[in-house]
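J.: curious how this folds, go ahead:
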Amino acid sequence: MLYPEHGFFDRFGAAAADGFRGVEYVSPYEYEPTAIAELLVRHGLSQALFNMPAGDWAAGERGLACLPGRQDEFAAGVDTVIAYARALDCRQVNCLAGIIPTGAGRAECEAVLVRNLALAAERLGAAGIRVLLEPINQRDMPGYAVSTTDQAEAILAQVGSDNLWLQYDFYHLQIMQGDLLTNFERLQGRIAHVQVADVPGRHEPGTGEINYIRVFEALERLGYDGWVGAEYRPAAGTSAGLGWMRGR
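T.: Model prediction:
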């Protein structure tokens, strides 16, 4: 979401120049993995995360995992993920649960989600890759299958795999439930990745209502040692808005 003024390949150099040590993005599948891997090496960057195949994004799909009748497509996507993750030396991927289709029942979709996550957790775990599940708010993605930490915990319990983790996005969870730091501390043992943006607007930390000074202090105090992904829409240019990252 950062550096929209640049094409995809040019964003790697821009991120490195601004002091980022890793990158993440919605989808690498439009590009050859060797081309992305070369950019990572050239700019000294790590691949922190990418999403599993999400279906037809332009048509409004936001993940395949909960969609009845798409299980074979989901399973084929696992093979694709393994190939890209190995090429990019990426150790974790986010599984977008998807939007519950019109006319489908939540119980049916949840059952499909649980089976697909179990498959992904097993096969990706054998390849040394973590699978993450992210609650996403209903304002930005109406009908999304997993929107709160309570829902995510219930899914994790049903799957029952030690290779299924939480992606904790402070922006989505502020909209849906708040109590950000209490829930983070309670769930920290299952959290593998953090993302930040402020509310409202989904702009830089410090532009809205979330006290990110307290958030970052808490991550440090609690010993969180994973990535913090800057998943926001720059309010007035990416580089100009990085004061939050540089302590000013």
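J.: please count neighbours and contacts with C-alpha atoms only from this point.
T.: Will do.
J.: quick one: contacts for the closest residue in space to residue 170 that isn't next to it in sequence?
T.: Excluding the flanking residues, the one nearest residue 170 by C-alpha to C-alpha, 6 or more residues apart in numbering is residue 196, at 5.5 Å. For residue 196, the contact set (C-alpha atoms under 8 Å, 6 or more residues apart in numbering) comprises 169-171, 205, 228-232.
J.: state the distance from residue 196 to residue 25.
T.: 14 Å (C-alpha to C-alpha, to the nearest Å).
J.: which of the contacts of residue 196 are buried?
T.: Using 16 or more other C-alpha atoms under 10 Å as the burial test, the contacts of residue 196 include 169-171, 205, 228-232 as buried.
J.: residue closest to the middle of this structure?
T.: Centroid-nearest residue in the chain: residue 94, 5.0 Å away (criterion: C-alpha atoms, centre = their mean).
J.: got a list of what that residue touches?
T.: Residue 94 neighbours (C-alpha under 8 Å, 6+ apart): 49-52, 131-134, 167.
J.: show me which pair in the residues you listed is furthest apart.
T.: Within these, 52 and 167 form the most distant pair, 13.4 Å apart (C-alpha to C-alpha).
J.: count the neighbours of residue 206 for me.
T.: By the measure other C-alpha atoms under 10 Å, the count of residues near residue 206 is 17.
J.: ok so it is a helix residue?
T.: No. Read with DSSP: H, G, I helix; E, B strand; the rest coil, residue 206 is coil and lies in no helix.
J.: give me the distance between it and residue 228.
T.: Separation of residue 206 from residue 228 (C-alpha to C-alpha): 15 Å.
J.: structure for this one too, so we can compare:
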Amino acid sequence: MIDIDRLAANLGWLFTELPFAQRFDAAAAAGFTAVEYADPYPFPAAELQRRLTDAGLVQVLINSPQRGTGTACVPEHIAEFRAGLALALGYAVELGASFLHVPAGIRPAHLSRDRAFACYVANIAWAAQQARDTGVRIVLEAQNKQDKPGFLLDDQAHAAAAVAAIGADHVGLLLDVYHARHDEPDVLAALREFLPRTWHVQIADVPGRGEPGTGDIPWPEVFALLEAHRGWIGCEYRPSSPTGLGWLR
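T.: Below is the predicted model:
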């Protein structure tokens, strides 16, 4: 079984019975030593950093800001993408985040897949240059076709292809076991193939995106693979209310 010291509480999904500002202390009280969340931007970075420090927590990951269905793969929105990326890097540096997830976004109907992919790769290559001396690493994630129809990176191979096309030593995969279970014929085979290129993992069960043990993912085998991986594991699931960690025991 995975040690809780490797688990990061996703404060966008866990402890939602509390106001966001109170979730840091709740995560620490539950035994977490790290947190992640997609959207820090409603709050000043200094305030979030203070809450991290007061709770004794490490910030693992944030997302770059998203407008609508996303700007990262749309050539008409390059200037907006770059402004958002600069904002995100500033937050990531101030919070001490290890990773910045830059979502690919939904491909507009008028845009070919090849052109959208080329735009995304070029934008991430530019982002990698901006992040080179910050200590922040960029991660790219596939999202499943059922929850996110039209998402540009719609399986693990597409996400891995984007990482390979960029070729920077500080761009890697974010592998979400929930998304992988939807789109891969064999989730364990997918983990064996893509974990060597993965820097951050997120977990939730299928169906329902609940906590591990509420669906059909073979968690003992998954956790055995993740034990060898040794990176952070983000808990991005919809928990039983109130939030608990009974599944871990």
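J.: can you get me the start-to-end distance on stretch 103-121 of structure 2?
T.: Stretch 103-121 of structure 2 end-to-end distance (C-alpha to C-alpha) = 12 Å.
J.: thought residue 116 of structure 2 was touching residue 107?
T.: Yes. Using C-alpha atoms under 8 Å, residue 116 of structure 2 is in contact with residue 107, at 6.6 Å.
J.: list residues touching both of these two?
T.: By the contact definition C-alpha under 8 Å, 6+ apart, residue 116 of structure 2 and residue 107 are jointly contacted by 73-74, 152.
J.: which among those gets closest to residue 91 of structure 2?
T.: Of all those, residue 73 has the smallest distance to residue 91 of structure 2: 22.1 Å, by C-alpha to C-alpha.
J.: what lines up with the closest one in structure 1?
T.: Structural correspondence for residue 73 of structure 2 with respect to structure 1 (TM-score structural alignment): residue 66.
J.: burial count for that match?
T.: For residue 66 of structure 1, using other C-alpha under 10 Å, the count is 29.
J.: give me the distance between it and residue 74 of structure 1.
T.: For residue 66 of structure 1, the distance to residue 74 of structure 1 (C-alpha to C-alpha) stands at 10 Å.
J.: with residue 107 of structure 1 instead?
T.: 19 Å.
J.: more neighbours: which of those two?
T.: Using other C-alpha under 10 Å as the criterion, residue 107 of structure 1 and residue 74 rank with residue 74 on top: 24 against 9.
J.: list the contacts of the more buried one.
T.: Residue 74 of structure 1 makes contact with 53, 64-65, 116, according to C-alpha under 8 Å, 6+ apart.
J.: one more: residue 76 of structure 2?
T.: Residue 76 of structure 2 touches nothing, counting by C-alpha under 8 Å, 6+ apart.
J.: which residue ranges of structure 2 form helices?
T.: 23-29, 45-55, 78-95, 113-131, 156-166, 177-183, 187-194, 219-229 (DSSP state H).
J.: mind putting those into CSV with distance to residue 146 of structure 2?
T.: Formatted as CSV, the helices of structure 2 follow (distance: least, C-alpha to C-alpha, whole Å):
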stretch, distance to residue 146 of structure 2
helix 23-29, 29
helix 45-55, 33
helix 78-95, 26
helix 113-131, 18
helix 156-166, 15
helix 177-183, 8
helix 187-194, 16
helix 219-229, 22
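J.: let me know which of those is tucked in deepest.
T.: Comparing the helices of structure 2 by mean neighbour count (mean count of other C-alpha atoms under 10 Å), helix 177-183 comes out on top with a mean of 22.
J.: quick one: list the elements packing against that one.
T.: Helix 177-183 of structure 2 makes packing contacts with helix 187-194, strand 198-203 when contacts are defined by 3 or more C-alpha pairs under 8 Å, 6 or more residues apart in numbering; DSSP states H and E.
J.: what's the matching range in structure 1 for the last one?
T.: Same thing as strand 198-203 of structure 2. Using TM-score structural alignment, strand 198-203 of structure 2 pairs with 191-196 in structure 1.
J.: correct me, but residue 116 of structure 1 touches residue 63?
T.: No. Under the criterion of C-alpha under 8 Å, residue 116 of structure 1 makes no contact with residue 63, lying 11.6 Å away.
J.: ok, the alignment partner in structure 2 of residue 209 of structure 1 to residue 235 of structure 2 distance?
T.: With TM-score structural alignment defining the correspondence, residue 209 of structure 1 maps onto residue 216 in structure 2. As judged by C-alpha to C-alpha, residue 216 of structure 2 and residue 235 of structure 2 stand 17 Å apart.
J.: and residue 150 of structure 2, by the same measure?
T.: 25 Å.
J.: just residue 40 of structure 2 next, same as before
T.: Distance, residue 40 of structure 2 to residue 235 of structure 2, using C-alpha to C-alpha: 17 Å.
J.: again, but for residue 131 of structure 2
T.: 25 Å.
J.: please apply the same query to residue 37 of structure 2.
T.: From residue 37 of structure 2 across to residue 235 of structure 2, the span is 10 Å (C-alpha to C-alpha).
J.: quick one: common contacting residues for those two?
T.: residue 10.
J.: circling back: what do residue 66 and residue 74 of structure 1 both touch?
T.: residue 116.
J.: neighbours around the match of residue 209 of structure 1, how many?
T.: 11.
J.: that one contacts residue 210, doesn't it?
T.: No. Using C-alpha under 8 Å, residue 216 of structure 2 makes no contact with residue 210, being 10.7 Å away.
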